[in-house]
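predicted model and sequence below, questions to follow.
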Amino acid sequence: MYDKANTTALPEGHPVSIYYQEREIIVGLLEEIATVDPKEEFQKYTNIFNQLQTIEKRFARKENQLFPFLEKKGWNGPSQGMWSFHDNLREQFRLLRKNMDAAAYDKIKTNTPFLVEGIYRLMGVEENVLFPNALELLAEEDWISMRKGEEEIGWMLAETPAPFPAVEYIHPSEDFTKREMTFSLENTSHYDEGYMTVEQVNLLLKTMPLDLTFVDENDKVIFYNRGEERVFPRSAGIIGREVKFCHPPKSVGTVLKIIESFKNGTQNEASFWINFKERLIYIRYFAVRDADKNYKGVIELSQDITDIKKIEGEQRLLDWE
């Protein structure tokens, strides 16, 4: 529970904290509408009035969220007394709207102070009675449940309030939460972490800005990704072909040396970079091993790093525009 005497030190996004955020908006609108001449500045008056009338969202949240929770705790006063107060203010809004539609400027000028005074009086009761007692009666789980229900009604705020309770950032490496699978597992395979369909895997590999070729432990090419902008062209004919026949004679000796070093366990990686068609290409070979460190093949990755090499400093914002 929260301290009823300390209604201003509430967590961001707490329902009562949001009511106080709205209060600032309401006070500003009341101050404005009280000084506007409805005849000389009718459009300005109308704009302020329309904004002020969104206080209906505040009334609806109290009536449909806050009051029911208080009733469960045995406090029925707000449902009986304050709801009637809301209805009186609604009637004043309707009366002023009729005055506005009829361009009855004198009546608008006469009736506006009653609306202003009524809203101020309501907020005084909220701050001195309703909110402090609600904070004393209701537990945190009540407020959390209430906040979820408020999402459907909305607020007077220009932007959606901060979540409540606050969403704590957890680094992916430290996130061990077991979650319900909210996506279909049909036709998927389970990988070390996660599930993907064959189509998704193909799309992933096609989209990666890398040329990837996988050679198995028998030195046969068993896979390459079919990206749209491959550095080195490939065709389906290489599948099942011995890797030594997939490289030009001048480089095949180096490739075989790499594979032999991977097989005997003396090396796990080899890197090269070459100029190819006026682009700088980074080529890397990685040994693939199972959990027992047995050799299972080699991955060859090629990447055009010409533009990457030019990067300096930092860029933390989008540059789409």
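Sure thing, it's come through.

only C-alpha atoms from now on, for both contacts and neighbour counts.
Will do.

residue boundaries of the helices in the chain?
Assigned by DSSP state H, the helices in the chain fall at 15-35, 42-52, 55-61, 67-72, 77, 83-101, 105-125, 131-137, 140-150, 198-207, 249-263.

how about residue 19: what's its closest non-neighbour residue?
Closest residue to residue 19 apart from its sequence neighbours, by Cα to Cα, 6 or more residues apart in numbering: residue 58 at 7.6 Å.

below is structure B, check it against A:
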Amino acid sequence: MSDKTIDLDRSVHDLCRDHPRLKTTMANLGFDEITKPGRLQTMGRMMTIPKGCKVKGIDLDLVVNRLRNEGFEVIGAGVEPVAKPVAAPLSDGPVAGAADATAAAATPAAGAAQSVPVASTPEERQRILQHMLAQLSGGASVDEVKDVFKANFQDVDATEIAQAEQALINGGVPVEEVQRLCDVHATLFDGHVACAPSAKAEPSDVPGHPVWSFRQENRAFERLLADSVRPDTERADQLADGSQSPELAAALTSDIERLQKVSVHYKRKEELVFPFLERHGVHGPSKVMWGKDDEVRAGLATALSLAQGACQSPTASNLQSVARELASAADALESMITKEEQILLPLALEKLNAREWQRVHDDSDEYGFVLIDQPPAWRPSMMELAEAAVQEADLAGAGAADGTAGGVASAGSSGATGGGSVAAATGSAADHAMASEDSKVHLSTGSFTAAELEAVLNTIPLDITFVDKDDKTRYFSHGETRAFPRPMSCLGRDVYDCHPPKSQAMVRQVFDDFRSGARDSYEFWIHRGDAFLYIRYFAVRDSEGNYLGALETTQDVAPIQELEGDNRRGADIRREERERRETHGAHEERGATSRPSM
């Protein structure tokens, strides 16, 4: 037996003991419990992978295909030999997966036309999506599934596509697998998704509306791709062997650096729009698109690394390597534009109300805009705000009536905090007082007014974020030294959802270790431009050791590392740094106005 063999008849505990990286793979596939303290040592000894799939409702064939893709040999009862799936007709029942689909479909005889299954209900279309995923995971190409996809999804609206993907995720299909379908959308839709504008789509045509701003940036990136990136990559492809071009190396580097600004666009989408969609029960786009955004970022980072090397040695071979990586990243970026325009933005316009769009607009300046001028100020009409308030009140009432949480509260909205808490501008602090500037917060060694406490927290030269014992973000400071943007919409949100999918397993490990008592702190440090960020997480416990939550602090320690000698007279470093930033910003603004607009 190979040392990379996964025997499905063995316990999960024994398999993870023999293959330690299997634990991470299983967690990513939807078996979250495997990471919780004690679960693997107890339940894992009695559970096999097939039993776990049955309990969780996860397709065993998808799990097997994932393991095979990671280089494992999978054996055991019910596992078919590796075979490349072919298109299969739609069955009456749920699609069982790649193996069943392959067995059910006979390869058509030479010259015979193969019928394309066409679903008539959303449920059937969802089964077709799952079937296609099994085929793609088993090695089928996009060309082998595109006819079925076009026949069933060319004329459906964005909402149904998002719901189908979300249903797959809820059923345990790994997000990485659903991302395969995300690429198929962009390749096959080619602008044919039925997204007819409705009354709710009209606000997006108003300058300053968040969707208007997203679309303006998309148009700017399309112009950048057409006018500069594509021509430069074509020039690189046409270079003669042995030739050199320092000018082209500089041009490609500039192209990449300008495209990398898309990260600002993505951050606004991920941290402002996604939270509201999740509050409306729509989780699929955030889980799938965030991962695709990261692929664009990674591709551009790789291209920039190659370009920096090519600037030192601008040979035809080096420049063509840059061009290939840049062209691939540009394709992914262009594909994401299609996904935003055809899927995400129409869905967001349907789900978000005027108050939520106002919050997205108000928080957008925290991140900024790219390749476009500062959008004009926008505010919904009083009628739209009133309708949104009535809608939220109705939803909250319905939730109270059936005993659920109910309602879609506007993130970061003002009002009474309840539970004897004192509200700050960016969160709340527990106390036995109402929220006002004169309210006193009594601590064991003194007291503050709410206004004093907030000012003190914002003056501390650290980014401070507090996450409660239920893993909800409850507070963040808002001082001058912020390293990362913090929108109001993150308040009340699961801390895991505030991080990219690729980071969520690590974040979950931090909070699980705090909760179990396995650890009391985690420390990380990363370089970002000229900054050297020192990021620390601390478990917060009461005097009896009960877990209350976690504190995150972030500090740029680069200036501290530069300190030398003694200073006994006192320096106003904070003011000097603020003036330096203001001067630097003014220079950048003047430089931006001198550059031609995209």
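Thanks, I have the structure now. Small disclaimer: the values here were computed from a predicted structure and weren't measured.

TM-score of the superposed pair?
Here the TM-score for the pair of chains, by TM-score structural alignment, normalised by the length of structure 1, is 0.41; 137 aligned residues with a Cα RMSD of 1.9 Å.

show me what counts as buried in the longest helix belonging to structure 2.
If you go by DSSP H, structure 2 has its longest helix at helix 284-312. Buried residues in helix 284-312 of structure 2, counting neighbours by 16 or more other Cα atoms under 10 Å, are found at 284-294, 296-297, 299-301, 303-304, 306-308, 310-311.

name the helices or strands packed onto the helix or strand just after it?
Next in sequence after helix 284-312 of structure 2, counting helices and strands by DSSP states H and E, comes helix 316-339. Helix 316-339 of structure 2 is packed against helix 175-189, helix 230-237, helix 246-259, helix 284-312, with contacts defined by 3 or more Cα pairs under 8 Å, 6 or more residues apart in numbering; DSSP states H and E.

could you dump those helices into a markdown table and include distance to residue 127 of structure 2?
Formatted as a markdown table, these follow (distance: least, Cα to Cα, whole Å):
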| stretch | distance to residue 127 of structure 2 |
| --- | --- |
| helix 175-189 | 13 |
| helix 230-237 | 39 |
| helix 246-259 | 37 |
| helix 284-312 | 16 |
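
which one, of those helices, ends up nearest to residue 23 of structure 2?
helix 175-189 (16.4 Å; Cα to Cα).

which outside residues touch that closest one?
By Cα atoms under 8 Å, 6 or more residues apart in numbering, the residues outside helix 175-189 of structure 2 that reach it are 29, 133, 136-137, 142, 146, 149-150, 154, 165, 168-169, 287-289, 291-292, 335-336, 338-339.

need the helices of structure 1 in JSON lines with mean neighbour count and distance to residue 189 of structure 1, can you?
Converted to JSON lines, the helices of structure 1 look like this (neighbours: other Cα atoms under 10 Å; distance: least, Cα to Cα, whole Å):
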{"stretch": "helix 15-35", "mean neighbour count": "17", "distance to residue 189 of structure 1": "43"}
{"stretch": "helix 42-52", "mean neighbour count": "15", "distance to residue 189 of structure 1": "53"}
{"stretch": "helix 55-61", "mean neighbour count": "19", "distance to residue 189 of structure 1": "45"}
{"stretch": "helix 67-72", "mean neighbour count": "17", "distance to residue 189 of structure 1": "46"}
{"stretch": "helix 77", "mean neighbour count": "13", "distance to residue 189 of structure 1": "58"}
{"stretch": "helix 83-101", "mean neighbour count": "16", "distance to residue 189 of structure 1": "56"}
{"stretch": "helix 105-125", "mean neighbour count": "16", "distance to residue 189 of structure 1": "58"}
{"stretch": "helix 131-137", "mean neighbour count": "18", "distance to residue 189 of structure 1": "49"}
{"stretch": "helix 140-150", "mean neighbour count": "16", "distance to residue 189 of structure 1": "35"}
{"stretch": "helix 198-207", "mean neighbour count": "14", "distance to residue 189 of structure 1": "8"}
{"stretch": "helix 249-263", "mean neighbour count": "15", "distance to residue 189 of structure 1": "29"}
